[in-house]
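Peer 1: build the 3D model from these lines:
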Amino acid sequence: MKQFLLIIIIILTACSTKIDQRVFGIWKTNSNYYKATYKIEKFNEKIIGKLLYYNDGTTVLHETKTEKDIFIKDLKYRNQSYVDALSGATKTSSQNYKIKVKHSDTLEVTTYIRNKPLIETWTRKQ
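Peer 2: Model prediction:
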């Protein structure tokens, strides 16, 4: 009986922690207000987001290859979306990003500004 329960727990854990691998890669924003390129990858058992390039017409940022580039510190895969990211920019523990894979080359990214959602589309950089 104990072995049966252990097998059930292992199966449930494996199923609930499955990660949609399509989120990994280099992404660019489709925004009218700024241009940005990001990289989502696995680093030290966490899923992180790095800034590779940003330009809003007044501020231009380039990858520094340091920890400063990490703007998403820990994405968790739940209910077919990535949630509970802790943003390095705001230094809060509230939910700042929700990323949903719409297609292998398209992400729907929701950020929250003053508790109001802002939805963007990111496309895979070729």
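Peer 1: drop to CA atoms for contacts and neighbour counts, all remaining ones
Peer 2: Fine.
Peer 1: now do the helices in this protein.
Peer 2: Residue ranges of the helices in the chain, as given by DSSP state H, are 2-16.
Peer 1: also this sequence, please, to line up against the first:
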Amino acid sequence: MFSNDAFSFACMKATVAFFILITFCSCNESTNDIHGTWTVDSKFYRATCNITETNDAVKGQVLYYNDDTTVYTYNEGEAKNYFFNNIKVKNGGYVDAISGATKTGEQLVTLKLRHKDTLDITRYVMNKPLKETWIRIK
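Peer 2: Okay, the predicted model is just below:
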């Protein structure tokens, strides 16, 4: 039915296509799945943050913040404030790898996507972890 050459060529094409597909899928690691608008579920403050790509860096811009002492609302045209300055993929999660920062031995802020709409944030205050949950609203 098929000659050996035609069958071998078809197998080779299928194998090459398979490896190209696997390589493409495994190299497509990005922070796109955390992009969006998030609200903070914290007993210490209320906040809304927009994680987006700005000037080739993934940042978490503060849209609203209120800790009953300081209240901030971002208005278009004002200087932007950020929770995170340079989010990078690391070990199946994300870290805020602040560009230009020197090594100080401090713990990095980590972001872990628990669910597509739930983000676990761990910050370190005086070397103690402070965990927060952020919920996607957009």
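Peer 1: superposed, what's their TM-score?
Peer 2: For these two chains in superposition, a TM-score of 0.75 is obtained (TM-score structural alignment, normalised by the length of the first structure); 114 aligned residues with a CA RMSD of 2.7 Å.
Peer 1: so how far is Thr17 of the first structure from the aligned residue in the first structure for Gly92 of the second structure?
Peer 2: Gly92 of the second structure maps onto Gln80 in the first structure when the alignment is built from TM-score structural alignment. Counting by CA to CA, to the nearest Å, the separation of Gln80 of the first structure from Thr17 of the first structure is 11 Å.
Peer 1: kindly report the same for Leu51 of the first structure.
Peer 2: The spacing between Leu51 of the first structure and Thr17 of the first structure, counted by CA to CA, is 26 Å.
Peer 1: out of those two, which sits in the more crowded spot?
Peer 2: The residue with more neighbours, out of Leu51 of the first structure and Thr17 and counting by other CA atoms under 10 Å, is Leu51; that gives 22 against 11.
Peer 1: Ile72 is in contact with the more buried one, correct?
Peer 2: No: the pair Leu51 of the first structure and Ile72 fails to qualify as a contact (CA atoms under 8 Å) at a distance of 9.1 Å.
Peer 1: which parts of the first structure are strands?
Peer 2: For the first structure, the strands defined by DSSP state E cover 25-29, 35-43, 46-55, 60-62, 70-78, 81-83, 97-103, 106-113, 116-124.
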